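Asks: Pasting a predicted model and its sequence here:
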Amino acid sequence: MSLFSLSASKPADVEFANPPSDSVSALAWSPNADLLAAASWSNEVRVYEVGPNGANQGKAMYSHEGPALCAKWSKDGTKIVSGGADNAARMFDAGSGQSTQIGAHDAPIKCIDWIDVGGGLVVTGSWDKTLRYWDLRQQAPVVQVTLPERCYAMDCVYPLLVVGTAERHMQIFNLNNPGTAFKTIASPLRMQTRTLACLPDASGYVLASIEGRCAIQYVEDSKTSLNFSFKCHRKDMAKGSQTFGSQFKTSSQQVFAVNDLAFNSMGTFVTAGSDGTLNIWDHNSRTRLKTIVEVGGPVVAARFNHSSQYLAYAISYDWSQGYQGNTAAQKTKIMLHPCQEDEVKPKVKK
């Protein structure tokens, strides 16, 4: 039986009730239930329960002492770990409703993930230029790695861990030897790394930049001929046109940041852009499967649920214009897009 809608008319996207009061920084679905965590600049991680037809309600909430910048569910769906501008890593127990601090850095924690080795290891990446591995049974990090620059993006599909830092450094780790980078390279993209995601089979990764570009990169040297990059999240702007408060004096192409990207269970992935659109891609066929256009503001985060039936995305200010650009007109919303099968299923090779 298909999980996807068989209706001829496509269902409308559903808005979540009670969104955070400030910009969303990260979204994360439980791997085995329709529970969505949202970390935000309002210092909170909120958990929403999604029911049939996208009906949703707040389920839980816990706080950091500064903006919450990242969040990730454990593989069994019982816990959430998060990091924030308070330099703290916290763990939330979904059963008890309690959160505890599990680690700390000397600067904000930008990225966090679980490592699937016994279920008890968490890795954090910080603006203090370190990567730290935490055994939840111990207070001090079990391994600390010095990064070449501040951690901006990170993802893990065991045994692959990829870290993107400031100044376009990329560090690739084999988690069988977590203390030493397996490979260090410069990003193939010319501009600052914004986000990245490992390929589902851990053979490589996708990274994206503030310049509206993505790159598919394979880890093994024997596969580098398969590497490629492509443009996305760009608009041809006519003279006098406006977008999110900016007016253009001449005809030009405006380039937007790719704020987030994430794979689904079918092996395709979504990119979320500051242009207010989302694109779903099949990297194997080098095809764009779907564009969700003009959702009402920058899309700052996006994630598929475990079955690829839903795509959650957050609309909020992306801080690209500093605090002056954060106007009351830009509302924070979390939306749910019911996916059609042809939007997420890979193209059949002919």
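Replies: Done, it's in. Just so you know, these numbers come straight off a predicted model, no measurement behind them.
Asks: can we go C-alpha only for contacts and neighbour counts from here?
Replies: Will do.
Asks: residues in contact with Cys111?
Replies: Each residue near Cys111 by Cα atoms under 8 Å, 6 or more residues apart in numbering is listed here: 69-71, 83, 124-126, 151-154.
Asks: in what helix or strand does it lie?
Replies: Using DSSP states H and E, the element containing Cys111 is strand 109-115.
Asks: Below is structure B, check it against A:
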Amino acid sequence: MSGLFGGGAANPTQGDLSKDVQVTNGPSDSISDMVFSPASDHLSVTSWDSKCYIYSISSNGESSGVAMLEHQGPALSTCWSKDGQKVFSAGADKAARMLDLAAGHTQSSQATQVAGHDQPIRCVESAMVNGSQILITGGWDKMVKYWDLRQQTPIGQLECKDRVYTMDVKDNMLVVGTADRWIEVVSLANPGTPYKVIQSPLKWQTRVCTIFSPEANGYAIGSIEGRCAIQYVEDKDQNGNFSFKCHRQTSTTDRNLSNVFSVNAISFHPVHGTFSTAGSDGTFHFWDKDAKHRLKGYPEVGGTISATDFDRSGNIFAYAVSYDWSKGHQANNQQLPNKIMLHPVIGDECKPRPKTGKR
């Protein structure tokens, strides 16, 4: 698969999975989300088994479970406080919960509920606003709610155009992707009103939306139709917008047809600003959006990839090989793989292409 950016499975762009290692004692059901701590070597993982797991991850790939949060329904999203001392998870039980690791809490019984919605909470994010820690939740009740952890009721809310499917926050910007392909960009300086609302340039359902890093001046969208869009926020930067095909395979029976797979996860490298896509075809790829170039493509990992993240240094790329529910309940079975893999980012795998001075 070469994608729009060129470069087939030929050698320079073919990635190596041989040094990838599996996290020990992974979840017992499909993995819905996972996020590295911004301040320590920990990874939080939510699963359809109604639990949020916290693992300690060492630089050599060794891992161990250190804490766990439990929900009363599938756990769908997780995030960390900016100081890495608290971990949050949210799920189908319409609740978001917090475990304070700094206080030595490791068990679900020590967790506190910190947010609630009228429908399942699909997304949870953490942000600093005016020096205060706030939690942001997005649900299938079409609401985004803002929470001060010292209060039991939300300090603000935003009614979205449809059910919240995906959400990301960086610096002062929140991006929300909803059903019917709506994308709402919110400035946390004015959180009750969208700064900009567009419909996704991709024609099919939004699966994931991730803000650029390190500059939070735009976002990448992934759809169920094997496409990714790069979108800048400000009008003056709109000529940088583009979309490309990815996670597609040429049909084995008809060379003119492609099998199309969902783009389930997009993660930005914290240092280089390059990004990964991962999908239902069981592959992940690293891209340079500025050069419009694929840096590396990796072989199939033996199952769909449902979630990804880079650690804070950008030296470890975690990916979940897990059923993504793209074919419904009937396609899920016990034989499907369900594991978290750690890929060491070596050499120039994620480094942007050198600037040539030409466009």
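Replies: In hand now; what should we look at? Here the structure is a predicted model, which is why all the values come from computation and not from measurement.
Asks: Now the TM-score, please.
Replies: Laid over one another, the chains give 0.92 as their TM-score (TM-score structural alignment, normalised by the length of structure 1), with 333 aligned residues with a Cα RMSD of 1.4 Å.
Asks: where does Met68 of structure 2 fall, helix, sheet strand or coil?
Replies: Three-state assignment for Met68 of structure 2 (DSSP: H, G, I helix; E, B strand; the rest coil): strand.
Asks: let me fix that: Thr224 of structure 1
Replies: With three-state DSSP as the basis, the three-state label of Thr224 of structure 1 is helix.
Asks: Would you check how far apart it and Asp113 of structure 1 are?
Replies: Thr224 of structure 1 is 27 Å from Asp113 of structure 1, where distance means Cα to Cα, to the nearest Å.
Asks: can you check Leu147 of structure 1 too?
Replies: On the measure of Cα to Cα, Leu147 of structure 1 and Asp113 of structure 1 end up 17 Å apart.
Asks: again with Leu199 of structure 1
Replies: Going from Leu199 of structure 1 to Asp113 of structure 1 by Cα to Cα gives 15 Å.
Asks: Equivalent analysis for Ser222 of structure 1, please.
Replies: Counting by Cα to Cα, the gap from Ser222 of structure 1 to Asp113 of structure 1 is 28 Å.
Asks: ok, these two, which is more surrounded?
Replies: Taking other Cα atoms under 10 Å, Ser222 of structure 1 and Asp113 do not tie; Asp113 has more neighbours (25 against 8).
Asks: The more buried one -> structure 2?
Replies: Counting by TM-score structural alignment, Asp113 of structure 1 corresponds to Glu125 in structure 2.
Asks: Please give me every residue in contact with its match.
Replies: With Cα under 8 Å, 6+ apart, Glu125 of structure 2 has these contacts: 78-80, 135-137, 167-169.
Asks: Looking at those, which is nearest Lys86 of structure 2?
Replies: Among the contacts of Glu125 of structure 2, Trp80 lies closest to Lys86 of structure 2 (Cα to Cα), at 5.9 Å.
Asks: And that closest one, what's its match in structure 1?
Replies: Looking across to structure 1 (by TM-score structural alignment), Trp80 of structure 2 lines up with Trp73.
Asks: and its match, how many neighbours?
Replies: Burial of Trp73 of structure 1 is recorded as 24 neighbouring residues (other Cα under 10 Å).
Asks: same check, this time on Gly297 of structure 2
Replies: If you count neighbours by other Cα under 10 Å, Gly297 of structure 2 ends up with 27.
Asks: One more: Val14 of structure 1?
Replies: If we define neighbours as other Cα under 10 Å, then Val14 of structure 1 has 16 of them.
Asks: Next: Lys296 of structure 2.
Replies: With other Cα under 10 Å as criterion, Lys296 of structure 2 counts 23.
Asks: how about Asp309 of structure 2, what's its match in structure 1?
Replies: Per TM-score structural alignment, Asp309 of structure 2 is aligned with Arg303.
Asks: Please apply the same query to Lys170 of structure 2.
Replies: Alignment note (TM-score structural alignment): Lys170 of structure 2 maps to Val157 of structure 1.
Asks: Surely its match touches Pro200?
Replies: Yes. Shown here, Val157 of structure 1 and Pro200 form a contact pair, counting by Cα atoms under 8 Å, at 6.8 Å.
Asks: The two: which has the busier surroundings?
Replies: Just comparing Val157 of structure 1 and Pro200: by other Cα under 10 Å the higher neighbour count belongs to Val157, 21 against 17.
Asks: What residues does the more buried one make contact with?
Replies: Going by Cα under 8 Å, 6+ apart, Val157 of structure 1 touches 198-202.
Asks: repeat that for 6 Å
Replies: Val157 of structure 1 makes contact with Ala202, according to Cα atoms under 6 Å, 6 or more residues apart in numbering.
Asks: circling back to that earlier point, who wins for most neighbours among the contacts of Glu125 of structure 2?
Replies: Busiest of the contacts of Glu125 of structure 2 [other Cα under 10 Å] is Thr78, holding 30 neighbours.
Asks: Looks like that residue contacts Lys86 (just checking).
Replies: No. Look at Thr78 of structure 2 against Lys86 with Cα atoms under 6 Å: they stay out of range, at 10.9 Å.
Asks: can you tell me the distance between the two ends of stretch 100-114 of structure 2?
Replies: From its first residue to its last, stretch 100-114 of structure 2 covers 12 Å (Cα to Cα).
Asks: Would you mind measuring from the most centrally placed residue in structure 2 to Cys228 of structure 2?
Replies: When structure 2 is reduced to its mean C-alpha position, the closest residue under Cα atoms, centre = their mean turns out to be Ala265, at 5.0 Å. Ala265 of structure 2 is 10 Å from Cys228 of structure 2, where distance means Cα to Cα.
Asks: likewise Ser187 of structure 2?
Replies: 24 Å.
Asks: just Ser322 of structure 2 next, same as before
Replies: For Ser322 of structure 2 relative to Cys228 of structure 2 (Cα to Cα), the value is 21 Å.
Asks: for structure 1, what spans make up the helices?
Replies: In structure 1, the helices defined using DSSP state H lie at 341-344.
Asks: Spatially nearest residue to Pro299 of structure 2 (excluding sequence neighbours)?
Replies: The shortest distance from Pro299 of structure 2 to any non-neighbouring residue, by Cα to Cα, 6 or more residues apart in numbering, is to Thr283 (6.0 Å).
Asks: Identify the residue of structure 1 aligned to that neighbour.
Replies: If you follow Thr283 of structure 2 across to structure 1 using TM-score structural alignment, you land on Thr277.
Asks: burial of that match, as a residue count?
Replies: 21.
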